[in-house]
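>>> Quick check, what structure comes out for this input:
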Amino acid sequence: MSKRFELLNTWFEKEDVETVLSHFLKTYHGKIALSSSYGAEDQVLTDMLVKIDPMAKIFSLDTGRLPEETYALMEQTNRKYRIKVDVYHPDATEVEALYKVQGINGFRDSVENRKECCYVRKIKPLRRALEGLDVWITGLRRSQSPTRETMRLIEWDEANGLIKLNPLIEWDEKKVWDYIKENKVPYNVLHDQGYPSIGCAPCTRAICEGEDLRAGRWWWENPEHKECGLHLNRS
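Below you'll find the predicted structure:
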């Protein structure tokens, strides 16, 4: 990590989340956005952003295979906050080509297949969503999984050529849910059914007691592989 980002992390690591968000929203006005998958953390950040700036840009990726409960939360969120979250979809031609090669659930046959599915349905739409931005805000937390333990509050995303801001990086699970309850933030009802992390319907299951928070994502793979590729390239 460059000296600039080390300095930025030193400056902001003791500040509360609202202060960090306020600074970046003001400094990068019109060039900053929250990427929301409608998880608990993203809902917390949506609530904070709208309170700071009702016109703050928020976008989401609709892979075409999300749970019905996630679509319901999309609508609920728009109505509660009187916003219109931008939604990006995968290219239909590329999805059709993927189906011809893999079939409907071929992503379970290998890590390579699964990553290709994520590439078509998530990574390419993300790149379109990030066009013209200088900063993207995420709901990543360090304690979520082994693949996120070294992430920092402020990072440079080499793959996408912009700053990645992770305001909740130091939060634990309890702090997230305390905020949701105290502020009456809408959340995905699947969380109440044992789903701490929610992605595409066929790639997500409830977890058992004692399993880590990401155990229900791509559960047939080893823990070190459990990223779709959105958050691996950074420096």
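
>>> C-alpha only now, for contacts and for neighbours.
OK.

>>> What lies in contact with stretch 201-213?
Applying CA atoms under 8 Å, 6 or more residues apart in numbering, the external contacts of stretch 201-213 come out as 65-67, 144-145, 193-198, 215-219.

>>> Which ChimeraX command selects the buried ones in these?
Selecting in ChimeraX just the buried members of these, where the criterion is 16 or more other CA atoms under 10 Å, is done with this command:
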select :66,67,144,145,195,196,197,198,215,216,217,218,219
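
>>> wait, is Ile163 part of a helix?
No - per DSSP: H, G, I helix; E, B strand; the rest coil, Ile163 lies outside any helix segment and is strand.

>>> rewinding a little: between the contacts of stretch 201-213, which is nearest Tyr179?
Top of the list for closeness to Tyr179, among these and by CA to CA, is Pro196 at 15.7 Å.

>>> Give me the secondary structure label for the residue sitting furthest away from the middle of the chain.
Note on the chain: the largest C-alpha distance from the chain mean falls to Lys100, namely 28.5 Å (CA atoms, centre = their mean). At Lys100 the chain is in helix, as set by three-state DSSP.

>>> can you tell me how far it sits from Glu94?
Taking CA to CA, to the nearest Å as the measure, Lys100 and Glu94 are separated by 10 Å.

>>> And this one, please, so the two structures can be compared:
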Amino acid sequence: MSAMLTSLDAATDRQWIRLHERLAGISDKHPDAVFASSLGVEDMLLAHAIFEAGLPIEVFTLDTGRLHPETLALAGRIRERYGVTVNMVQPDPAAVKKHVDEHGAFAFYESIDLRKACCGIRKVEPLRRALRGRSAWLTGQRREQSLTRTELAESEFDAAFGLQKYNPLASWTLEQVWEIVHALDVPYNPLHEQGYPSIGCEPCTRAIRPGEDVRAGRWWWEQKLSKECGLHAGQVKN
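Here you go, the predicted model:
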């Protein structure tokens, strides 16, 4: 279990200690558990806890072929800092080519259906492949992040992928995440300091404006309040 960090707010420190206990419990129950990291700040905090505790939870990210250079560079920083190589799971190149040949390289701007089709090829199918045969997976989702996540459970059965799903940071606030990240000098994506609280594929993500919702920069040309890509199918409300 992690030692107390005396520089932290007491509530944050309790969250940090509880997170380590939670991760150890998940690892004991599911030795084959994997963590799907977006390489966002929440996921970097979670990865730090996993690496520092030496837990056998495999960390991977979905390399869609359209990630920001800053995001890809972060995988290298993880290797330098922790001596761990993040598995970069990529989409089927034939499926990508077929979609682009039929609809164009930027078809996702044309309709929600085409955007979801692109997400399905570049994100959902690779995730399904990465989770195949596993008994559990982890995410860095938090309830604060969007309207679709306000009821997010720390543990739930993921019927879409057929395994247990854990969201250990569900009750955390963004302030608590950053407090830990700064206290422990956890590496993070520099785009967060350029107005990107939520970072996905480069053509589908923009910086948000003051006062905007934290997810406003994702699929910013769409007007729907429910903006999910299909990775967390139980939260999608059409």
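
>>> if I pick the residue nearest to the spatial centre of structure 2, what's in contact with it?
For structure 2, the residue sitting closest to the mean C-alpha position, by CA atoms, centre = their mean, is Ser38 at 3.5 Å. For Ser38 of structure 2, the contacting residues are 61-62, 199-200, taking CA under 8 Å, 6+ apart as the criterion.

>>> again, only this time at 6 Å
Remark: with contacts taken as CA atoms under 6 Å, 6 or more residues apart in numbering, Ser38 of structure 2 is in contact with Thr61.

>>> ok, it to Val124 of structure 2 distance?
Here Ser38 of structure 2 is placed at a distance of 13 Å from Val124 of structure 2 (CA to CA).

>>> before we move on, what about Trp16 of structure 2?
According to CA to CA, Trp16 of structure 2 and Val124 of structure 2 sit 30 Å apart.

>>> okay, these two: which has more neighbours?
For Trp16 of structure 2 versus Val124, neighbours defined as other CA atoms under 10 Å are more numerous around Trp16 (25 against 22).

>>> what's the closest non-adjacent residue to Val50 of structure 1?
Counting by CA to CA, 6 or more residues apart in numbering, Val50 of structure 1 lies nearest to Ala56, which is 6.5 Å off, once chain neighbours are set aside.

>>> so after the helix or strand that Lys116 of structure 2 is a member of, what's the next helix or strand?
Using DSSP states H and E, Lys116 of structure 2 sits in helix 112-119. Toward the C-terminal end, the helix or strand that comes next after helix 112-119 of structure 2 (DSSP H and E) is helix 125-131.

>>> same for the following helix or strand past that following helix, what does it pack against?
Following helix 125-131 of structure 2 in sequence order, the next helix or strand is strand 136-138 (DSSP H and E). Judged by 3 or more CA pairs under 6 Å, 6 or more residues apart in numbering; DSSP states H and E, the packing partners of strand 136-138 of structure 2 are strand 34-36, strand 163-166.

>>> Of these, flag the one that's most buried.
Each of those was given a mean neighbour count from mean count of other CA atoms under 10 Å, and the largest, a mean of 23, is that of strand 34-36.

>>> Name the helix or strand for Trp156 of structure 1, please.
Element membership of Trp156 of structure 1, judged by DSSP H and E, is strand 154-157.

>>> Same question for Ala159 of structure 1.
Using DSSP H and E, Ala159 of structure 1 sits in no helix or strand.

>>> Tell me which residue of structure 2 lines up with it.
The pairwise alignment with structure 2 assigns Ala159 of structure 1 to Ala160, based on TM-score structural alignment.

>>> Does anything pack onto the top helix by length along structure 2? Which helices or strands?
Ranked by residue count and defined by DSSP state H, the top helix of structure 2 is helix 10-29. Based on contacts counted as 3+ CA pairs under 6 Å, 6+ apart, there is no element that helix 10-29 of structure 2 packs against.

>>> The helix or strand hosting Ala73 of structure 2 vs structure 1, mean deviation?
For Ala73 of structure 2, the host element (DSSP H and E) is helix 69-82. In the superposition against structure 1, helix 69-82 of structure 2 averages 0.7 Å from its aligned positions (mean CA distance after the TM-score superposition for structure 1).

>>> in that helix, what's buried?
By neighbour count on 16+ other CA under 10 Å, the buried set for helix 69-82 of structure 2 is 71-72, 74-75, 77-78.

>>> ok, and what's touching it?
Against helix 69-82 of structure 2 from outside (CA under 6 Å, 6+ apart): Thr85.

>>> again, only this time at 10 Å
Under the contact criterion CA atoms under 10 Å, 6 or more residues apart in numbering, helix 69-82 of structure 2 has outside partners 38-40, 44, 47-48, 51-52, 60-61, 63, 65-66, 83-88, 186-191, 199-202.

>>> Tell me which helix or strand comes right after it.
Scanning the chain past helix 69-82 of structure 2 towards its C-terminal end, the next helix or strand to appear is strand 87-89 (assignment: DSSP H and E).

>>> counting contacts, what elements does that following strand pack onto?
Using 3 or more CA pairs under 10 Å, 6 or more residues apart in numbering; DSSP states H and E as the contact definition, the elements that strand 87-89 of structure 2 packs against are strand 58-62, helix 69-82, helix 125-131.

>>> Would you mind measuring from Leu231 of structure 2 to Glu179 of structure 2?
From Leu231 of structure 2 over to Glu179 of structure 2 the distance is 28 Å, taken as CA to CA.

>>> ok, Tyr28 of structure 1 - contacts?
133-135.

>>> Show me what it lines up with in structure 2.
Looks like Tyr28 of structure 1 aligns to His30 there (TM-score structural alignment).

>>> Give me the common contacts of Ser38 and Val124 of structure 2.
Between them, Ser38 of structure 2 and Val124 have Leu62 as joint contacts when contacts are counted by CA under 10 Å, 6+ apart.

>>> gap between the two ends of stretch 220-234 of structure 1?
Length of stretch 220-234 of structure 1, first residue to last, CA to CA: 26 Å.
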